[in-house]
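J.: Okay, predicted coordinates and the sequence, questions at the end:
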Amino acid sequence: MTTTALIDIPTVYALTGFSSLVGAMILIGLRGDHRECGPALTLFAAGILALGIGFLSFAVRGDVRSSLVPTVGHFTFGASAVLIWLGSRHLYGVATRPAVAAIALASYAAALVAMREPTAAQAMGRIALSSVFIVAFMGLAALEAHRSRWVKALRSVRLIRGLLVVFCAIVTVRMIVFLAQGIPLQADGSAPPGVLRALFAVIFGSLPFAITVSVLSIANSQLSMRLRQMATTDDLTGLVSRRSLQESANRLLGQPAGDGCIALLMIDVDNFKMINDRHGHGVGDQVLRHVAGVLRQSLRPDSLIVRYGGDEFCALVPVPGEAAAFVVAERLRATMEASPYRLAGGRVAVTLSIGVTAHRHGKTLRQLLDEADRRAYRAKADGRNRVVAEDAPVAA
């Protein structure tokens, strides 16, 4: 029994068309649960809907068909590739290019209309044109997945990348075989059943379901990561939040220190209430962001910098030894003093009072925080804009 006897291609197309419509409805229905990914889900839903329309157009049988049906089918397949490319760019956080998509689709539609006659030559032209167009945009969608910052973190991104690459390979092979062997044309200008067309129908038919599952998996994973980031990151400054300090600090303190140690700096912004009262809370927030930026630029990249609360920051910094902890804190204090926050028509002077301690065997994080906090309080009491460290003089 032949493959085409086992597989009724129009039935496969019809079932795939209806399943595509269901997939599109699922993506549209779940947009509310993924607000940040909502536009991407809409584009993917539109792409899958276009696939469904294309499949349904090729599923039409007998005298209901016309010479325009293959043209409509090829166009909707091409449109689906463009929409999936746009959806991929949005899903991975890349700016979409609707103008490029519109120009490409308009040119593609015009070329298909010019090849609408039911002749073997024009049928071959339609297949070649649609294959190149689909491979180009599906390939671009695979490239977006490959270049995405999510590709290493999420298996679903690697899955959809592999799926799109395999699909492009199948479409390319199909086009080459048709061009090499020719197509025995049916009366309406469409290609007759065959092993290659049956294989294409089955694999192409699995694409809408696979895309729907993969896109939802990516959206769910991104949502989970964003929720985790919200739980561990301070909204205002982008630094580590106080509620995740314990976990992050234990990881850093548990690493072998070698000949060095971990310095803990408790950092208070001087006269922050006065800044808020004089310039308003909006400027106060900008000052805190400015301080966070100076901390990032001044301390080592492997430091743990935390928004401890209000106008307080905390930093755990690997240093060569306990004496170096004071040097690091003093350099930070001097950098901040020389970096006022600039606003229209003036500037806001910002200084820091810093208490310093060093991690020694047997001390808990809580003990280190209390020790550094006492020294930061002493720095403020002694006149602000200074560093207080164990066995170290107060910096003027």
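T.: Received, thanks. Residues are numbered from 1 along each chain as shown.

J.: going forward, measure contacts and count neighbours with C-alpha atoms only.
T.: Noted.

J.: Do you have the helices of the stretch 151-300 of the chain handy? List them.
T.: Along the stretch 151-300 of the chain, counting by DSSP state H, counting those that start in this stretch, helices occupy 155-181, 195-232, 245-253, 272-279, 281-298.

J.: Out of these, which gets nearest to F77?
T.: Closest to F77 of the helices of the stretch 151-300 of the chain is helix 195-232 (C-alpha to C-alpha; 10.4 Å).

J.: Give me the buried stretch members for that closest one, please.
T.: By 16 or more other C-alpha atoms under 10 Å, the buried positions in helix 195-232 come out as 197-201, 204-205, 207-209, 211-212, 214-219, 221-223, 232.

J.: One more: stretch 271-281?
T.: Those buried within stretch 271-281 under the rule 16+ other C-alpha under 10 Å are F272, I275.

J.: what distance separates that stretch from the middle of the whole chain?
T.: 37 Å (C-alpha atoms, centre = their mean, to the nearest Å).

J.: With distance to L6 added, can I get the helices of the stretch 151-300 of the chain in JSON lines?
T.: Output for the helices of the stretch 151-300 of the chain, formatted as JSON lines (distance: least, C-alpha to C-alpha, whole Å):
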{"stretch": "helix 155-181", "distance to L6": "20"}
{"stretch": "helix 195-232", "distance to L6": "9"}
{"stretch": "helix 245-253", "distance to L6": "59"}
{"stretch": "helix 272-279", "distance to L6": "77"}
{"stretch": "helix 281-298", "distance to L6": "65"}
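
J.: Comparison target, given below:
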Amino acid sequence: MAMTTVLFDLRTIFLVGGCTAALGALAFEGLARMYRPAAAAMRRYALALAAIGAGMSLIALRDSGLPEWLGYVGMNCLQSAGIVLTADATLRLFGRVQPAWLLGGQLGGLAVLWAWLGSDPEFATDRVLATSVLHLACSVVCVVAIRRTGSWRQQPYVRTLATFFTGYALIHLLRVVAALIGVPATAGGVFAPSPAQIGFVLAFALSPIALAMIVQMMLHARISGELHRRATTDELTGLHSRRHFFELSRERLREPHARDTVHHLLMIDLDHFKSVNDRFGHAVGDRALRHAAAVLKKALKNAGLLGRYGGEEFCALIRSCSDADANRTIDELRRALEAAPMRAGAATIVLTASIGAVPVDDSESLERLLVHADQCVYQAKTEGRNRVVRLGEMMAEPVV
């Protein structure tokens, strides 16, 4: 009677696993429509879980009237296709696409393997070894692919996905070892009544839905990160957006040690930028803005914050030890831009900037101070451009 109960329980677990895998496949199909940049990977995951779910259902229905080849060869083909497609989807998710012929060759080779191993009880251990080695290899491929990405250390859910595949690989490694040393649970087949086999079946049945949940959380984190990036970053230059620049500036000015540091708010306006657009076109104008942003960011280093205010205008908050030190830093920005011309075909474009600088005493007056900085920029332009004006005081001689 106890034997019958265990058999029923294991079949039920496989049947439930098949249903949850099918739900996971539907979830991935929904994610493909929600997150188009990863749609190909999501649909490959959906196909993988559909195959795994069908394979689990065939295991649950084995010896219950199904043709013998379907319960063994068909099931193993579906399970193998599922893990291979899972590995392919994971590679796609992290920007690595394997050729279609290679994927097709893997699937075709596995079909031949399972047709050869068939359903003969003498090959039961061989089938266990083949299954677990395949799942182990695909899991290792996934872990290696994930660890090679730049998001490995930056996104917690990416590490969680790697941990999932690592755990899955260890489970199959243990099963390979058990098969090699002839553990009775492994030799007894998929419905062997032992705690080890029940534990393996549970892990195997729950892994598809666990995978779906982890990938879903990872994609939601990606979407949130992308929305945050778009809200805080200027799309063209990669600098802080105007709103985010002021938020960061207020945070910096409220820090406890801010009172011991001299801060200046800058308005940086590129000179004669309209003529660049008129002469070379807006595509070159966009390049010029990106070039100016890169030069200013490199020159500023860790001395402050830099953002794009709008059009050809940039804003910066610099910190320094004294007014004299601030003056040197500000004029270095101007000189760095002038000393870094850019090429546009056969032409050379020399970018310069008029800079207005205003000292900052508190975090609540930034917008008002920026008006004064803009007035300084206006004075710099009327006095000859390519210079710095600090509250009406010239900080650089006119450039002739």
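T.: On my side now, so go ahead. All values derive from a computational prediction rather than experimental measurement.

J.: tm score of chain vs chain?
T.: Between these two chains, after superposing, the TM-score reads 0.88 (TM-score structural alignment, normalised by the length of the first structure); 392 aligned residues with a C-alpha RMSD of 2.8 Å.

J.: I'd like to know which of the helices of the stretch 151-300 of the first structure is closest to A46 of the first structure.
T.: With C-alpha to C-alpha as the yardstick, what comes closest out of those is helix 195-232 (11.1 Å).

J.: angle of that closest one against helix 155-181?
T.: 160 degrees (axes from the mean of the first three to the mean of the last three C-alpha atoms, to 10 degrees).

J.: Tell me which of the helices of the stretch 151-300 of the first structure sits nearest to A24 of the first structure.
T.: helix 195-232 (7.7 Å).

J.: H146 of the first structure - nearest residue in space that isn't next to it in sequence?
T.: Leaving out its chain neighbours, the residue that sits closest to H146 of the first structure by C-alpha to C-alpha, 6 or more residues apart in numbering is R161, at 6.6 Å.

J.: any idea how far the one you found is from A14 of the first structure?
T.: 26 Å (C-alpha to C-alpha, to the nearest Å).

J.: hmm, back to that, what's the burial count for the residue nearest to H146 of the first structure?
T.: 22 (other C-alpha atoms under 10 Å).

J.: H257 of the second structure too?
T.: 9.

J.: dump the residue contacts of the most centrally placed residue in the second structure.
T.: Of all residues in the second structure, the one closest to the mean position by C-alpha atoms, centre = their mean is S151, 5.3 Å from it. Neighbour list for S151 of the second structure: V158 [criterion: C-alpha atoms under 8 Å, 6 or more residues apart in numbering].

J.: got it, and D88 of the second structure?
T.: For D88 of the second structure, counting by C-alpha under 8 Å, 6+ apart, the contacting residues are A41, R44, V97, Q98, L103.

J.: quick one: E312 of the first structure and M266 touch, right?
T.: Yes. Judged on C-alpha atoms under 8 Å, E312 of the first structure makes contact with M266 at a distance of 7.3 Å.

J.: More neighbours: which of those two?
T.: With neighbours defined as other C-alpha under 10 Å, E312 of the first structure and M266 compare such that M266 has more, 30 against 20.

J.: re earlier: which of the contacts of D88 of the second structure count as buried?
T.: Of the contacts of D88 of the second structure, these count as buried by 16+ other C-alpha under 10 Å: A41, R44.

J.: The residue lying closest to A316 of the second structure once chain neighbours are set aside: how many residues sit nearby?
T.: The shortest distance from A316 of the second structure to any non-neighbouring residue, by C-alpha to C-alpha, 6+ apart, is to L306 (4.4 Å). Neighbour count for L306 of the second structure, taken as other C-alpha under 10 Å: 23.

J.: did I read that right, L306 of the second structure in a helix?
T.: No. Counting by DSSP: H, G, I helix; E, B strand; the rest coil, L306 of the second structure is not part of a helix but strand.

J.: which ones are touching it?
T.: Taking C-alpha under 8 Å, 6+ apart as the criterion, L306 of the second structure is in contact with L239, H240, F245, K297, F314, C315, A316, L317.

J.: aligned partner of L295 of the first structure in the second structure?
T.: Using TM-score structural alignment, the partner of L295 of the first structure in the second structure is L296.

J.: can you give me the strands in the stretch 251-396 of the first structure?
T.: 261-269, 304-309, 312-319, 341-343, 346-348, 352-358, 387-389 (DSSP state E, counting those that start in this stretch).

J.: on contacts alone, who are the packing partners of the fifth one?
T.: Which is strand 346-348 of the first structure. strand 341-343 (3 or more C-alpha pairs under 8 Å, 6 or more residues apart in numbering; DSSP states H and E).

J.: Give me the mean deviation of the strand it packs on from the second structure.
T.: Its matched residues in the second structure lie on average 1.6 Å from strand 341-343 of the first structure after superposition (mean C-alpha distance after the TM-score superposition for the first structure).

J.: again, but for stretch 205-218 of the first structure
T.: So stretch 205-218 of the first structure averages 1.3 Å relative to the second structure (mean C-alpha distance after the TM-score superposition for the first structure).
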